[in-house]
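Enquirer: quick check, what structure comes out for this input:
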Amino acid sequence: MGDMGGDQVSQAVAGSAALLRSVSGRDWKGVDAGRLDWSCRRTAEHICLDLIMYAGRLAARATGYVPFEIVVPDGTDNAGVVDVLETTGALLTAAIRTAPREVRAFHPSPFRSANREGFAAMGVAEVLLHTHDIAEGLGVPYEPPAELCEGVLTRIFPHVRPGLDPWRTLLWATGRGELPGRAPVTGWTWSNNLVIGAGRVTLQGVTPAAAADLRAGGTGGFDWIEGGPFEGTRDAAGMVLKAYEAGVHRPEWGLFVLVRTEDGRAVGGMGFHGNPDEEGRAEIGYDLAPAARGQGYATEALRALSERALARDDVKALFATVDRVNTPSQGVVSRAGFTRVSEEHGEDADQYAYELRG
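Expert: Model prediction:
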């Protein structure tokens, strides 16, 4: 699963511009764009607005909506709109390339923010999907590179089971096509990774793309301290990827990387072994790079993650197991409010079982 950044935005815009220039002499105003209620002309202008809006939010580190519009002057021909598309694409590309990894800016769906990778994925998605709409309206073929589609799916559609054809899967996931064996999509949203503040660290949700990289021995896009990521984090990344491939992954019940707020360095991983069961119980686990242990990071993160999970109506209790010989980890769960429970809850000869109820 490849990168997602300024290069990918530039590639998507270049492909869109090439297609749109080839049909710029056609009537865009009098033809609807695919299944949309917009004309092809309005749809092209909408792409430009999205690109500059994303660039502005990311560049300004916006914490809410930035109220502005982009206006294409009357009399501008379709080729001029393509010029605007290329310009706004270049602005988003520049904003992504110059934004530090830790920077996040406002986006409403669903966790209220996105990082540079998220804005890149959203920008690419807007370009690919709306170029498709215009092409469909004008009756011309359009199919973007599969790697761009896969990059979008593995970053902002973590809840969508991957298919053999990333482009067809993306079209289906956004209500623009059909896939054998899957019900039509009538409502959809994408999902940027969830970030939870926890004092000296933040818990940053791991996307399927990052999980694949971690499982393969990479960094997942994080700047790790020496000794990280530890083996438990790589194993958990494999669990995320398995759930994603099965179509049952939910970002809030996946893996989070613990990142120090003071320097942006990743120190460990924490997360759930899956979605809550029918009784509203979810199992939680964690590990830290050796150099980060004994400093309270895990306790702070576990408190924050537990508090968020137990605030939900569908969660009644959290569960954790700790090796009997791992006294420091027993201290972590105890300080976070967990208490020892009986064997029927998972305790055995090698591990203690702990529970925290809402």
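
Enquirer: could you use CA atoms for every contact and neighbour count after this?
Expert: Will do.

Enquirer: longest helix anywhere in this protein?
Expert: Assignment by DSSP state H gives helix 116-138 as the longest helix of the chain.

Enquirer: could you point out the helix or strand that follows that one?
Expert: Next in sequence after helix 116-138, counting helices and strands by DSSP states H and E, comes helix 146-156.

Enquirer: number of nearby residues for the closest residue to residue 17 other than its chain neighbours?
Expert: Closest residue to residue 17 apart from its sequence neighbours, by CA to CA, 6 or more residues apart in numbering: residue 82 at 6.0 Å. For residue 82, the neighbour count with other CA atoms under 10 Å is 22.

Enquirer: element containing residue 82?
Expert: Applying DSSP H and E, one finds residue 82 within helix 78-98.

Enquirer: so what does whatever helix or strand comes next after that helix touch, helix or strand wise?
Expert: Once helix 78-98 ends, the next helix or strand along the chain (criterion: DSSP H and E) is strand 104-105. Where contact means 3 or more CA pairs under 8 Å, 6 or more residues apart in numbering; DSSP states H and E, strand 104-105 is packed against helix 40-60, strand 114-115.

Enquirer: isn't residue 302 up against residue 334?
Expert: No. Contact criterion CA atoms under 8 Å: residue 302 and residue 334 do not qualify, at 10.4 Å.

Enquirer: now do the contacts for residue 347.
Expert: By CA atoms under 8 Å, 6 or more residues apart in numbering, the contact set of residue 347 is 321, 341, 353.

Enquirer: picking that back up, my guess is the residue nearest to residue 17 meets residue 21, correct?
Expert: Yes. Between residue 82 and residue 21 a contact is recorded at 6.8 Å, counting by CA under 8 Å.

Enquirer: leaving out the residues flanking it, which one is nearest to residue 210?
Expert: That would be residue 220: by CA to CA, 6+ apart, it lies 4.3 Å from residue 210.

Enquirer: neighbours of that neighbour, how many?
Expert: Residue 220: 22 neighbours (other CA under 10 Å).

Enquirer: surely it is within a strand?
Expert: No. According to DSSP: H, G, I helix; E, B strand; the rest coil, residue 220 belongs to no strand; its state is coil.

Enquirer: what angle do the longest helix of the chain and helix 78-98 make?
Expert: With axes from the mean of the first three to the mean of the last three CA atoms, to 10 degrees applied, the angle from helix 116-138 to helix 78-98 works out at 160 degrees.

Enquirer: in helix 116-138, what's buried?
Expert: Across helix 116-138, burial judged by 16 or more other CA atoms under 10 Å covers 116-138.

Enquirer: with stretch 323-343 instead?
Expert: By 16+ other CA under 10 Å, the buried positions in stretch 323-343 come out as 329-330, 332-334, 336-340.

Enquirer: what's the neighbour count on residue 269?
Expert: Using other CA under 10 Å, the number of residues around residue 269 comes to 30.

Enquirer: what is the helix or strand containing it packed up against?
Expert: For residue 269, the element it lies in under DSSP H and E is strand 265-272. Applying 3+ CA pairs under 8 Å, 6+ apart, one finds that strand 265-272 contacts strand 223-224, helix 231-246, strand 255-260, strand 281-288.

Enquirer: let's see this one next, to set against the first:
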Amino acid sequence: MRETGGDQVEEAVAGCVAALRPTVARDWAEVRAGGLDWNCHETAVHVADDLLAYAANLAGRAQDAYVPFELKLDDGTDNSGLLHVIETTGALLAAAVRTAPPGVRAFHPYPFRSADRTGFAAMGIAEVLLHTHDMAAGLDIAYRPSEELAASVLEVLFPHVQPGPTPWATLLWATGRGELPGRAPVTGWRWHNNLVIAADRLDLVGIRPAEARDLRLGGDGGFEWTEGGPYEGTRDAAGFLLKAYEGGVHRPEFGVFALVRREDGRAVGGMGFHAAPDEEGRVEIGYDLTEPARGHGYATEALRALAGWALSRLDVTSLFATVEPGNAPSQAVLTRAGFTRVSEDGEGPAFELRTAR
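Expert: You can find the predicted model right below:
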């Protein structure tokens, strides 16, 4: 699959510079940037500052806060120099993204206090696209990025937003900058990096819509799998995730996770929720492992971590799972993870784990 990465960061920055260069003789400080409170000069500095901050956090593996420095222009820097700064900070982010290993995560506050290289690339692209739009509106010039870039931002950072007629129009609407037929105006928004839940030997890595699409179509979803992976259950779950995303009902934290072994970065299976919790706080889970990964306790370990995360939430009161009648190993996984057998029907025994609240 095509990963959102350094090439896309550079493409976004090149489009920004090409759009704004014809206006460098104007006084950007005297022009408000679209609907922002900033002028165009302040907005351009903000773009460069964010690109540098994202590069620094990812390259420096920041864990609890932004790396403690900020961009400061030399006195007398003109608009041409400012565009050069944007080009340079964009190149730094692209380099940081290209050199970061897949599993590395660094600090970003929204919403789970970390992002991986794909998330940082998408955030940089989003800053460039959206704020170039703002500046272009203030300067009354044409600007329209590629639909592919806008789509990559939506699928990485806005998995909770239903796709619209075109990605660029949808991204503008999702960030309060435009309208979409049949949808209410957006007055407040945050982007949404994927959730990672740590277990003892594994990380449960939230699968994004683009990754789910690739898995459903027979790809690897951007993960390096152990032999035989991904298993068919993970591909089916990816299809359900994609259907929920396209239908506008996907809640990313209640999606599907790849089980990534920390020692070698290989995915050994998939685990996740069939949907968001119902009105009573009840949510169904499912899981599978590649054949070489079975018998090592990975499923039990991952299920305990996922259950602990879910039951710590106020909107979840119980987890349940159904198992095929002859699948004794899966039934043992549920029992070891603390689930209790509560019923049995034609589909097989059902197990439940309830919160202590």
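
Enquirer: closest to residue 263 of the first structure out of the helices and strands packed on strand 104-105 of the first structure?
Expert: strand 114-115 (16.5 Å; CA to CA).

Enquirer: distance from that closest one to the second structure after superposition?
Expert: Aligned to the second structure and superposed, strand 114-115 of the first structure gives a mean residue distance of 0.5 Å (mean CA distance after the TM-score superposition for the first structure).

Enquirer: show me how far that strand is from its chain's centre.
Expert: Computed by CA atoms, centre = their mean, to the nearest Å, the chain-centroid distance of strand 114-115 of the first structure equals 8 Å.

Enquirer: ok, residues contacting it?
Expert: 58, 101-107, 192-193.

Enquirer: got these as JSON lines, with neighbour count and distance to residue 267 of the first structure columns?
Expert: Output for those, formatted as JSON lines (neighbours: other CA atoms under 10 Å; distance: CA to CA, whole Å):
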{"residue": "58", "neighbour count": "25", "distance to residue 267 of the first structure": "26"}
{"residue": "101", "neighbour count": "15", "distance to residue 267 of the first structure": "16"}
{"residue": "102", "neighbour count": "14", "distance to residue 267 of the first structure": "14"}
{"residue": "103", "neighbour count": "13", "distance to residue 267 of the first structure": "18"}
{"residue": "104", "neighbour count": "24", "distance to residue 267 of the first structure": "20"}
{"residue": "105", "neighbour count": "23", "distance to residue 267 of the first structure": "23"}
{"residue": "106", "neighbour count": "21", "distance to residue 267 of the first structure": "26"}
{"residue": "107", "neighbour count": "21", "distance to residue 267 of the first structure": "27"}
{"residue": "192", "neighbour count": "27", "distance to residue 267 of the first structure": "22"}
{"residue": "193", "neighbour count": "24", "distance to residue 267 of the first structure": "18"}
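
Enquirer: greatest separation within the residues you listed: which pair is it?
Expert: Maximum distance among these (CA to CA): 16.5 Å, for 101 and 107.

Enquirer: report how many residues lie close to residue 25 of the second structure.
Expert: Residue 25 of the second structure: 10 neighbours (other CA under 10 Å).

Enquirer: then residue 273 of the second structure?
Expert: The number of residues near residue 273 of the second structure, taken as other CA under 10 Å, comes to 23.

Enquirer: please apply the same query to residue 188 of the second structure.
Expert: Residue 188 of the second structure, neighbours per other CA under 10 Å, totals 8.

Enquirer: apart from its chain neighbours, what residue comes closest to it?
Expert: residue 176 (7.1 Å).

Enquirer: close enough to count as contact, that neighbour and residue 186?
Expert: Yes. Using CA under 8 Å, residue 176 of the second structure is in contact with residue 186, at 4.8 Å.

Enquirer: wait, doesn't residue 256 of the first structure sit right on residue 267?
Expert: No. Look at residue 256 of the first structure against residue 267 with CA under 8 Å: they stay out of range, at 11.0 Å.

Enquirer: got the angle for the host helix or strand of residue 319 of the first structure vs strand 281-288?
Expert: Per DSSP H and E, residue 319 of the first structure falls inside strand 317-323. If you take the same axes, to 10 degrees, strand 317-323 of the first structure sits at 40 degrees to strand 281-288.

Enquirer: show me what counts as buried in strand 317-323 of the first structure.
Expert: Buried, per 16+ other CA under 10 Å, within strand 317-323 of the first structure: 317-322.

Enquirer: same thing with stretch 348-355 of the second structure?
Expert: Buried positions in stretch 348-355 of the second structure, judged by neighbour count with 16+ other CA under 10 Å: 349-354.

Enquirer: tell me the one of the contacts of strand 114-115 of the first structure nearest residue 200 of the first structure?
Expert: residue 102 (14.2 Å).

Enquirer: the closest one reaches residue 264, doesn't it?
Expert: Yes. Contact status for residue 102 of the first structure versus residue 264: in contact at 6.6 Å, counting by CA under 8 Å.

Enquirer: now for these two: what residues contact both?
Expert: Counting by CA under 8 Å, 6+ apart, nothing touches both residue 102 of the first structure and residue 264.

Enquirer: ok, residue 121 of the first structure - contacts?
Expert: Contacts of residue 121 of the first structure by CA under 8 Å, 6+ apart are 4-5, 9, 151-152, 155-156.

Enquirer: look up the closest residue to residue 20 of the second structure, ignoring the ones flanking it.
Expert: Residue nearest to residue 20 of the second structure in three dimensions, not counting chain neighbours: residue 136, with 7.4 Å by CA to CA, 6+ apart.

Enquirer: hang on, the earlier thing: wait, is the residue nearest to residue 188 of the second structure part of a strand?
Expert: No. Assignment of residue 176 of the second structure by three-state DSSP gives coil, placing it outside any strand.

Enquirer: that one: neighbouring residues, count only.
Expert: Neighbour number of residue 176 of the second structure under other CA under 10 Å is 15.

Enquirer: also the one 3 residues further on?
Expert: By the measure other CA under 10 Å, the count of residues near residue 179 of the second structure is 15.

Enquirer: now tell me what touches stretch 54-62 of the second structure from outside.
Expert: For stretch 54-62 of the second structure, using CA under 8 Å, 6+ apart, the contacting residues are 66-67, 89, 92-94, 96-97, 100, 104-107, 116-117, 120, 124.

Enquirer: actually, stretch 179-189 of the second structure.
Expert: Applying CA under 8 Å, 6+ apart, the set of residues contacting stretch 179-189 of the second structure from outside is 164, 169-170, 172-176, 178.
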